[in-house]
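# Provided below for reference: sequence and predicted model.
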Amino acid sequence: MTRMVFLNLPVSDLDAAIGFQKALGATQDMRFSDDRTAAMVHSDSIVVMLLTHARFADFTDKTIVDARAQVQGLFALSVGSRDEVDALVAAGVAAGGRADPGPVQDHGFMYGRSCEDPNGHIFELFWMDRAALEQM
């Protein structure tokens, strides 16, 4: 069985979050989406679940943090090339995100940048030359 990763994120602006995820290449699975939830499919094994604060609160009694003011996690997605990293960051900015809230990482065999979504969640986009890594 292939394991799947479902990343559940509380969002204050569901429409903006959907637009940002689409800019990163995700597609919306309408079977698991409604006016409080959006299932954003990045691959056969990765789904980002966007939940309004009210819907997210159905799953926990803990306080939902303001991701613009506090860090709750850094979410990394691998891509196929350095150019794709840059293109997806640009697309994220065009969808209301903020480029590079952290430093650009360029180690030759690995290149990464980050983009903060309109709700304050930070997505790290990175490319890695696996052949070079295997020779290290």
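Right, received. Where do you want to start?

# when you work out contacts or count neighbours from here on, use the C-alpha atoms and nothing else.
Noted.

# chain neighbours aside, what residue packs nearest to residue 81?
The shortest distance from residue 81 to any non-neighbouring residue, by CA to CA, 6 or more residues apart in numbering, is to residue 127 (5.5 Å).

# want to compare, so here's the second one:
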Amino acid sequence: MTKVFVNLPTTDLERSKAFYTALGCEINPLFTDENAACVVWAEDIFFMVLKREFFATFTDKPIADPNEVAQVSVSFSRDSREDVDDILAKGLAAGGTEPKPAQDYGFMYSRDLDDPDGNSLGFLFMTEEAVENGPEHVAEQSTGS
């Protein structure tokens, strides 16, 4: 089974751990120390939140400031629009920010959440019909084409 590890830079490791636990994640203590925290998002999805200085030891490239540039945005599906709104409320209460208004395409509802370091997370709900048949099919059905 493939496991996904997303590395995210942070300027404040304790703040990051508090933010992600507020979203419902757990911290794996076996892979957490003073330089990094292993955030368990799902059984096979993990965020490695790394202090910027430690992150820099893994690459010769400069580490982008996620408050200034977007290098990656990780998105997660949710079971309903209410689930999207619920996780955004938790993230905003834990110090995150919503960089733009919700997007409602009828077949898909999405909202973005930046963690306190500016790393971008997306949360979306897509109707089962769109998942199974694609957004064009949903658009055709709504216009009667």
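Ah, there it is. The structure displayed is predicted, hence computed values, not measured ones.

# re the thing from before, list the residues that contact the residue nearest to residue 81 of structure 1.
Residue 127 of structure 1 is in contact with 78-82, 85, 110-112, counting by CA atoms under 8 Å, 6 or more residues apart in numbering.

# same check for those, but in structure 2.
Counting by both residues aligned by TM-score structural alignment, their matches' CA atoms under 8 Å, those that remain in contact in structure 2 are 78-82, 85, 110-112.

# name the nearest of those relative to residue 134 of structure 1.
residue 110 (12.4 Å; CA to CA).

# counterpart of the closest one over in structure 2?
In structure 2, the residue paired with residue 110 of structure 1 is residue 108, using TM-score structural alignment.

# ok, and the closest non-adjacent residue to that match?
residue 126 (4.3 Å).

# tally of neighbours for that neighbour?
By other CA atoms under 10 Å, 19 other residues sit near residue 126 of structure 2.

# for the aligned partner of it in structure 1, list the residues it contacts.
Counting by TM-score structural alignment, residue 126 of structure 2 corresponds to residue 128 in structure 1. By CA under 8 Å, 6+ apart, the residues touching residue 128 of structure 1 are 78, 81, 109-111.

# again, only this time at 7 Å
Applying CA atoms under 7 Å, 6 or more residues apart in numbering, we find residue 128 of structure 1 in contact with 109-111.

# ok, then the element right after the longest helix anywhere in structure 1?
Longest helix in structure 1, counting residues (DSSP state H): helix 82-94. Going down the chain from helix 82-94 of structure 1, the next helix or strand is strand 98-99, by DSSP states H and E.

# run the chain-centre distance for that following strand.
Centroid displacement of strand 98-99 of structure 1 relative to its chain, using CA atoms, centre = their mean, to the nearest Å, is 13 Å.

# elements contacting it?
strand 110-116 (3 or more CA pairs under 7 Å, 6 or more residues apart in numbering; DSSP states H and E).

# comparing the strand it packs on with structure 2, how large is the average distance?
Here the mean offset of strand 110-116 of structure 1 against structure 2 after fitting is 0.8 Å, by mean CA distance after the TM-score superposition for structure 1.

# report the angle between that strand and helix 82-94.
Here the directions of strand 110-116 of structure 1 and helix 82-94 differ by 10 degrees (axes from the mean of the first three to the mean of the last three CA atoms, to 10 degrees).
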